[in-house]
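> Dropping the sequence and predicted coords here.
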Amino acid sequence: MDNVNKKMMIGTLCLGFVLAGCTNTDKSLETKQQSKVSTQTSQSATQNSSDTSNSITKNQPQIKINVEDAIKAYNEAYPNTAITSLDLDPSFGVYYYEIKGVDDSKEYEVKINAETGELKKEREETLDKDEQNGVEKKNEALDLKDIRSVDDVSKIAQDSLGEGTAIEWSLERELSVTYWEVKVQTGNKEMTVKINAQTGDVLEKELDD
């Protein structure tokens, strides 16, 4: 009987070890599977973030000629004048700068290809008598010192709305303030954001009709 009991006890202990080993193996496999799922989820999230970033980059218009270079090109064409407005918008799918300026007697306008830098003189015309002798220059000349770039104001406008892509830009003046007016496409809507050209402060946001 003693030998039989000993054999039974030994058999029970062995079975216990086998069962314990199986349990540990199952836990190990479960841990590995959880780790694999976590890694796949993390990789998927990273991929989605990258895809979103790439989508934003692709949607953003590519402007090769910056504002400073466009202003320089205008000043070379018409020295000793003051710029009174600057627009950057598409024409038949190509972006152009349209820059207007004045001296004491005339108003000038140029069109600059934002991709190639090619400049075309659009028109010259005599100012009205009440605008001559520096009157128009004093009232309408833009403050071009330390103005924010197109990239800067695009980001400010988009961040202020929380979405969208900047598609058109205008540099204008109201009273003594020079500001950027940025048009942002958000789904089926277009929003206009006015931004102080020097400080980057958002002055106004409105839905276009």
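Looks like it came in fine.

> drop to CA atoms for contacts and neighbour counts, all remaining ones
Fine.

> number of nearby residues for residue 22?
Residue 22 has 12 neighbours, counted by other C-alpha atoms under 10 Å.

> Likewise for residue 33?
12.

> do the same with residue 112
23.

> Please apply the same query to residue 77.
Around residue 77 there are 15 residues (other C-alpha under 10 Å).

> again with residue 180
For residue 180, using other C-alpha under 10 Å, the count is 29.

> nearest spatial neighbour of it, skipping sequence neighbours?
residue 171 (4.7 Å; C-alpha to C-alpha, 6 or more residues apart in numbering).

> The helix or strand that neighbour falls within - contacts with which helices or strands?
Assessed by DSSP states H and E, residue 171 sits inside strand 165-174. Packing partners of strand 165-174 (3 or more C-alpha pairs under 8 Å, 6 or more residues apart in numbering; DSSP states H and E): strand 82-91, helix 150-161, strand 177-186.

> dropping in the other structure now:
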Amino acid sequence: MTSLALNYDGRYAISGGDEGVHFWDLTNPNQPRKEMLLGMGKYSTDWYEVAISADAKRALVSHQSGNGEGGVMVYDLSNPANPEGYSLIRNADYHSSNTVALSGDGNTALVGYHHWTTYNNFVTYWDLRTWDKTELRPMTGWKITPDTGGSVVQWEIALNHDGKRALIAQRNDPAPKDEPNPPRSEVQLWALDTLAGFPRFSPTG
């Protein structure tokens, strides 16, 4: 199991793991029901990240495949017995999503992205009512080579209920010892209604 998400009242859940991605109806805990959203991946290294809206009517699923494929899907769960999926992002040209967040009302999505050849990293903000996309924050990760230490930027992201506020955390592994200006792990608060970033702060203060 690589990712789990529970809706507001605890009646529905999304899971991602070795057997793919499933939508769970937990209304009767003694007899939980599940529907498959995405089938099992081809590789043992396949990875999923999932998010679900408060009313369980919409879900967001990121799939990182061992061969560089995958992408991000949006699922309409209005009819739990027949969920409908729509492609939001398709991993291509060495881009790979590594984390997702969905606002409680299901209208706003954030996707953290990494480019495996340029090592440029960014977070995209999506208005799912219009499907408009905005790039929030490009960053540069460290190139990993067999004889050199380094890291690739990873993201942790969170949204409030109406999607107007977001926390974006940049996570770095230790950089090479001789690197004069290594990147720092930090967190930034964003006002998504104005697309303004507030002063950054470190998780350690």
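Looks like it arrived, so ask away. All values reported here derive from a predicted model rather than from experimental measurement.

> Please state their TM-score.
Once superposed, chain against chain, the TM-score is 0.35 (TM-score structural alignment, normalised by the length of the second structure); 119 aligned residues with a C-alpha RMSD of 5.4 Å.

> The residue nearest to residue 180 of the first structure and residue 181 touch, don't they?
Yes: between residue 171 of the first structure and residue 181 there is a contact at 6.4 Å, judged by C-alpha atoms under 8 Å.

> The helix or strand containing residue 111 of the first structure packs against which elements?
Using DSSP H and E, residue 111 of the first structure sits within strand 106-113. If you count contacts as 3+ C-alpha pairs under 8 Å, 6+ apart, strand 106-113 of the first structure packs onto strand 94-102, strand 119-126.

> Output the ones you listed in JSON lines; the columns should cover mean neighbour count.
Putting these into JSON lines (neighbours: other C-alpha atoms under 10 Å) gives the following:
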{"stretch": "strand 94-102", "mean neighbour count": "23"}
{"stretch": "strand 119-126", "mean neighbour count": "14"}
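
> and these as JSON lines, adding distance to residue 44 of the first structure?
Formatted as JSON lines, these follow (distance: least, C-alpha to C-alpha, whole Å):
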{"stretch": "strand 94-102", "distance to residue 44 of the first structure": "36"}
{"stretch": "strand 119-126", "distance to residue 44 of the first structure": "47"}
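
> Residue 45 of the first structure is nearest to which of the ones you listed?
In terms of C-alpha to C-alpha, the element of those nearest to residue 45 of the first structure is strand 94-102, at 35.2 Å.

> tell me what the closest one is packed against?
Using 3+ C-alpha pairs under 8 Å, 6+ apart: strand 94-102 of the first structure touches helix 67-77, strand 82-91, strand 106-113.

> Can you add distance to residue 56 of the first structure and give these back as a markdown table?
Output for those, formatted as a markdown table (distance: least, C-alpha to C-alpha, whole Å):
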| stretch | distance to residue 56 of the first structure |
| --- | --- |
| helix 67-77 | 22 |
| strand 82-91 | 19 |
| strand 106-113 | 24 |
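
> Perfect, that will be all.
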